[in-house]
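> For reference, the sequence and a predicted model appear below.
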Amino acid sequence: MISLLLADDHTLLREGLKRLLHQTSDILVEGEAGNGQEVLALLARRHWNVLVLDMSMPGRDGIDLIRQIKTEYPGVPILVLTMHGEQQYATRAIKAGASGYLTKDGAAEELVQAVRKVAMGGRFLSQALAESIAFDGRGDGGDSPHLLLSDREFTVFQLLAEGQNNAEIARRLFISVKTVSTYKTRLFLKMHMRNQADLVRYAISHHLLNDPGPLDSHPAQPNTGN
């Protein structure tokens, strides 16, 4: 039996996924989490065969959470289930340590297949994403400078594109305003941009803006550390 930990902040979605997975004869959802802290707490209690993880939950940045989980619990395969279907999200998740990546608009059969495959130590990408990563000429970052950004720079990039200022980004990411300014300078240099307007236009044209999520309703606590 595959023991599965399901992490998503939408209760109704978790209920639907549980009903779907429990229709199989070999997958059992034995734990649920609504944010990154709950995920880490449940991982500390026992072993899980698979973690199905939404990258857009309240609190931690999804890539940072994946990286921490793989450092502290390297034996737990992570299957990302998210609304983000763009190549850059999948690439970053896989590089951070995820074993699979699926979008929430995929077929139910695909989710079951993915869970089984990563539980056995394999890797899984939807066919559309696999083809995009394999054949997209931008894969080397030559035509898409945002692919040259580090994960933290990319997160700052998205928040700037959404119109947030340095202080707001610092509160959201639990870093200092000075650190945000450093990231901002780096990403402007890497992407050859002059100002935030250039950044917004680029983000829109490349479909890099995050949809508003529940994180906006959870105020972050300021932290002056780097």
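Noted; the coordinates are in hand.

> from here on, contacts and neighbour counts on C-alpha atoms
Fine.

> Distance of Val32 relative to Glu15?
One correction, residue 32 is Glu, not Val. In this view, Glu32 and Glu15 are 10 Å apart by CA to CA, to the nearest Å.

> out of these two, which sits in the busier spot?
Neighbour tally, Glu32 and Glu15, criterion other CA atoms under 10 Å: the higher count belongs to Glu32, 21 against 11.

> Next one: the residue lying farthest from the centre of the chain relative to Met1, how far apart?
Relative to the mean C-alpha coordinate of the chain, counting by CA atoms, centre = their mean, the farthest residue is Ser25 (29.0 Å). Plainly put, Ser25 is 8 Å away from Met1 if you go by CA to CA.

> Is the residue minimising distance to the centre of the chain in a helix, a strand, or coil?
Residue closest to the mean C-alpha point of the chain, counted by CA atoms, centre = their mean, is Met55 at 3.3 Å. The local conformation at Met55, judged by DSSP: H, G, I helix; E, B strand; the rest coil, is coil.

> which residue ranges form the strands in the protein?
2-7, 27-33, 50-53, 78-82, 100-103, 124-125 (DSSP state E).

> try it against this one:
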Amino acid sequence: MKRILIADDHAVVRSGLRAIVETQSNWIVAGEATNGEQAVGLAVETMSDIVIVDYSMPLMNGLEVSRRLKALDLRTEVLILTMHEDEELLSEAVLAGVRGFLFKSDAKKHLISAIEALLDGRPYFTSALVEKLLHDYQLNKHGRSDMLLTSREQSVVQLIAEGHTNRSMSVILKLSVKTVETHRASAMRKLGMSSTAELVRYAIRKKLVVP
């Protein structure tokens, strides 16, 4: 029996995903998480084979969930669900160890195929998604900044936008306060920003948080 963990902060989305997963007799929903930190804890506790996680999760986004699970050396694959068409997001997902990526609007049609692929050790990205992102990349590559934020810096920016202090971020990310401050300063320098308000606006614009 394969264990599937569902992580999304909206109950109606979790319910819809559960209904799809439970159509397969050899799959079981091992648990449901409402934020990224809970998703990591439940994945470890239930020894989930697959974690389906919304990119825009509180406390820890889908990419940070994937990176944390990889750091724990678990044999758990992550399937990111997103509403956002952003080529930077896909690039960051691959760097974070994500091997499955799906638009929420495609979940009803492609979710089972995506999970089957990940269980077989194959990556899963719908052709329409890849074509869209490649097209966007070609259009935007000349205007893209070479100074993209790292996944860790993005996590710090997200938590800042959610109202966390440096100390609470250090607990969530399991980093020292000094390291958090370093990532914060690095993100602000790369983005050319000098205030928390600017970081919050950036986080909203990049869909790291929902206003």
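Arrived safely. Worth saying up front: this structure is predicted, and the values here are computed from it rather than measured.

> TM value for the aligned chains?
Their TM-score after superposition, calculated using TM-score structural alignment, normalised by the length of the second structure, is reported as 0.73; 204 aligned residues with a CA RMSD of 3.6 Å.

> about what we covered before: which position in the second structure aligns with the residue nearest to the centre of the first structure?
Mapped onto the second structure by TM-score structural alignment, Met55 of the first structure lines up with Tyr55.

> re the thing from before, can you put the strands of the first structure in JSON lines and add distance to Ser181 of the first structure?
Below are those laid out as JSON lines (distance: least, CA to CA, whole Å):
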{"stretch": "strand 2-7", "distance to Ser181 of the first structure": "32"}
{"stretch": "strand 27-33", "distance to Ser181 of the first structure": "33"}
{"stretch": "strand 50-53", "distance to Ser181 of the first structure": "31"}
{"stretch": "strand 78-82", "distance to Ser181 of the first structure": "29"}
{"stretch": "strand 100-103", "distance to Ser181 of the first structure": "32"}
{"stretch": "strand 124-125", "distance to Ser181 of the first structure": "35"}
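
> Out of those, the one nearest Val112 of the first structure is which?
Across those, the minimum distance to Val112 of the first structure, taken as CA to CA, is reached by strand 27-33, at 8.4 Å.

> which residues of the second structure does the closest one align to?
Going by TM-score structural alignment: strand 27-33 of the first structure matches residues 27-33.

> how far is the matching stretch from where the chain is centred?
Relative to its chain's centre, stretch 27-33 of the second structure lies at 18 Å (CA atoms, centre = their mean, to the nearest Å).

> so how far does that stretch sit from its counterpart in the first structure?
In this overlay with the first structure, the average offset of stretch 27-33 of the second structure from its partner residues is 2.2 Å by mean CA distance after the TM-score superposition for the first structure.

> Just give me the neighbour total for the residue nearest to Val40 of the second structure when sequence neighbours are not counted.
In space, Val40 of the second structure comes closest to Val65 once its chain neighbours are excluded; the distance is 6.1 Å by CA to CA, 6 or more residues apart in numbering. Neighbour count for Val65 of the second structure, taken as other CA under 10 Å: 29.

> my read: Val65 of the second structure touches Ala33, true?
No - checked against CA atoms under 8 Å, the pair Val65 of the second structure and Ala33 is beyond contact range at 11.6 Å.
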